[in-house]
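K.L.:
Dropping a prediction and its sequence here:
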Amino acid sequence: MLNIRHPAMAILLASLASSAAICQAHASGYTGTSADYGSQVPTAGAVRTIVITPDTRWINVTNGETIRFSVGDQNFTWHFDTLQGEITFELARIAPAGVNVGTVRTYVTANPQYHG
């Protein structure tokens, strides 16, 4: 067992271990999959709903936000978690198979809570 006599050293070691885990999680960079933009999650976590209609051309979301998308009689919920603070992509990249979102463009803005 490691005997640490100074509390500051314990805090430093814990911080380094935490940083290493975070870096490893993003070490692979972009994968070219929907995982680059976050993940599909249960609807209960959604903070708001965006209705996609044939007239919808773009949507704005914030990195870290969980959104329920309503497309006709189909729904899906997505938690946005991008490596970059601001990014844009076609909503179809994250929509489940069979959900037609057309050519809606997604604009993800940086979350001010993530900045120091």
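P.N.:
Looks like it arrived, so ask away.
K.L.:
CA only for contacts and neighbour counts going forward, please
P.N.:
Noted.
K.L.:
residues contacting the residue most central in space within the chain?
P.N.:
When Cα atoms, centre = their mean is applied to the chain, the residue found nearest the centroid is Asp81 (1.7 Å). Contact partners of Asp81, counting by Cα atoms under 8 Å, 6 or more residues apart in numbering, are Asp36, Tyr37, Gly38, Ser39, Asn63, Gly64, Glu65.
K.L.:
what do you get for Thr56?
P.N.:
Val104.
K.L.:
Show the end-to-end separation of stretch 40-60, please.
P.N.:
One end of stretch 40-60 sits 17 Å from the other (Cα to Cα, to the nearest Å).
K.L.:
Number of residues surrounding the residue nearest to the residue nearest to the centre of the chain when sequence neighbours are not counted?
P.N.:
Among residues not flanking Asp81 along the chain, Gly38 sits closest, at 4.2 Å (Cα to Cα, 6 or more residues apart in numbering). Gly38 has 19 neighbours, counted by other Cα atoms under 10 Å.
K.L.:
In addition, the following structure is provided for comparison:
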Amino acid sequence: MKTNKSVAAALVLSALSISTAWSTDKSKTNAGDDVAQHVQRQAAEPAATPAAAQVSAMRIGSKAAIFGSQVAAGTASRAVAVAPGMKYVNVASGETVTFRSGEQEEAWKFAESIRGTNVDLGVLLPGVPNAQGVRVYIDRSHLFTGG
């Protein structure tokens, strides 16, 4: 008897949820059309997307943000000359470094890293000549390791 009441209650609840879902497509949107028509119209419209260059810059910027952020050159604790043929540079977690190539200089404040990591300098500072292909090795943070 108790099982029959549970089954009956489940059937009633499922019927109520079906009727609610069925009636949703008959509801009106703020645009005045049915929900189903609204979804179909939106699917047919092309999505507004930024230019390919902007998308590429957003991807680079979001990857670079993992490693820290660009800062004013006057805030750096040291400067590194980026020369042709340079292979790598070592930095400490949390360190701010100015990278110079010719007349151009840009500074980067490296994020604290739990484990040591590395990144291409060209990803962080794509505008710096000779930066592409130079690996930046970021030391483990003493803040997290207690050292």
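P.N.:
Structure's in. What do you need? All values derive from a computational prediction rather than experimental measurement.
K.L.:
Looking at the contacts of Asp81 of the first structure, spot the one nearest Arg93 of the first structure.
P.N.:
Tyr37 (8.9 Å; Cα to Cα).
K.L.:
which residue lines up with the residue nearest to the centre of the first structure in the second structure?
P.N.:
Taking TM-score structural alignment, the alignment pairs Asp81 of the first structure with Ala111 from the second structure.
K.L.:
so which of the contacts of Asp81 of the first structure is the most crowded?
P.N.:
Asn63 leads these on contacts (other Cα under 10 Å) with 25 neighbours.
K.L.:
Quick check, that one in contact with Leu83.
P.N.:
No - applying Cα atoms under 8 Å as the test, Asn63 of the first structure and Leu83 come out as separate, 9.3 Å apart.
K.L.:
Tell me the residues that contact both of those two, please.
P.N.:
Here Asn63 of the first structure and Leu83 share no contacting residue, scored by Cα under 8 Å, 6+ apart.
K.L.:
and Met56 of the second structure, helix, strand or coil?
P.N.:
Careful, residue 56 of the second structure is Ser and not Met. Secondary structure, DSSP: H, G, I helix; E, B strand; the rest coil: Ser56 of the second structure is helix.
K.L.:
Pull the contacting residues for it.
P.N.:
Ser56 of the second structure neighbours (Cα under 8 Å, 6+ apart): none.
K.L.:
Also Ala83 of the second structure?
P.N.:
Ser101, Asn130.
K.L.:
Equivalent analysis for Val119 of the second structure, please.
P.N.:
Phe67, Arg135, Val136, Tyr137.
K.L.:
Let's see that with 6 Å instead.
P.N.:
Arg135, Val136 (Cα atoms under 6 Å, 6 or more residues apart in numbering).
K.L.:
The host helix or strand of it: which residues count as buried?
P.N.:
Val119 of the second structure belongs to strand 117-120 when assigned by DSSP states H and E. By 16 or more other Cα atoms under 10 Å, the buried positions in strand 117-120 of the second structure come out as Val119, Asp120.
K.L.:
Distance check, Leu13 of the first structure against Gln24 of the first structure.
P.N.:
Per Cα to Cα, Leu13 of the first structure is found 17 Å from Gln24 of the first structure.
K.L.:
and if you look at Phe80 of the first structure?
P.N.:
19 Å.
K.L.:
In the first structure, what sits opposite Lys63 of the second structure in the alignment?
P.N.:
By TM-score structural alignment, Lys63 of the second structure lines up with Thr33.
K.L.:
what about the nearest residue to its match once chain neighbours are set aside, neighbour count?
P.N.:
Computed as Cα to Cα, 6+ apart, the closest residue to Thr33 of the first structure that is not its neighbour in sequence is Arg93, at 7.7 Å. Using other Cα under 10 Å, Arg93 of the first structure has 16 neighbouring residues.
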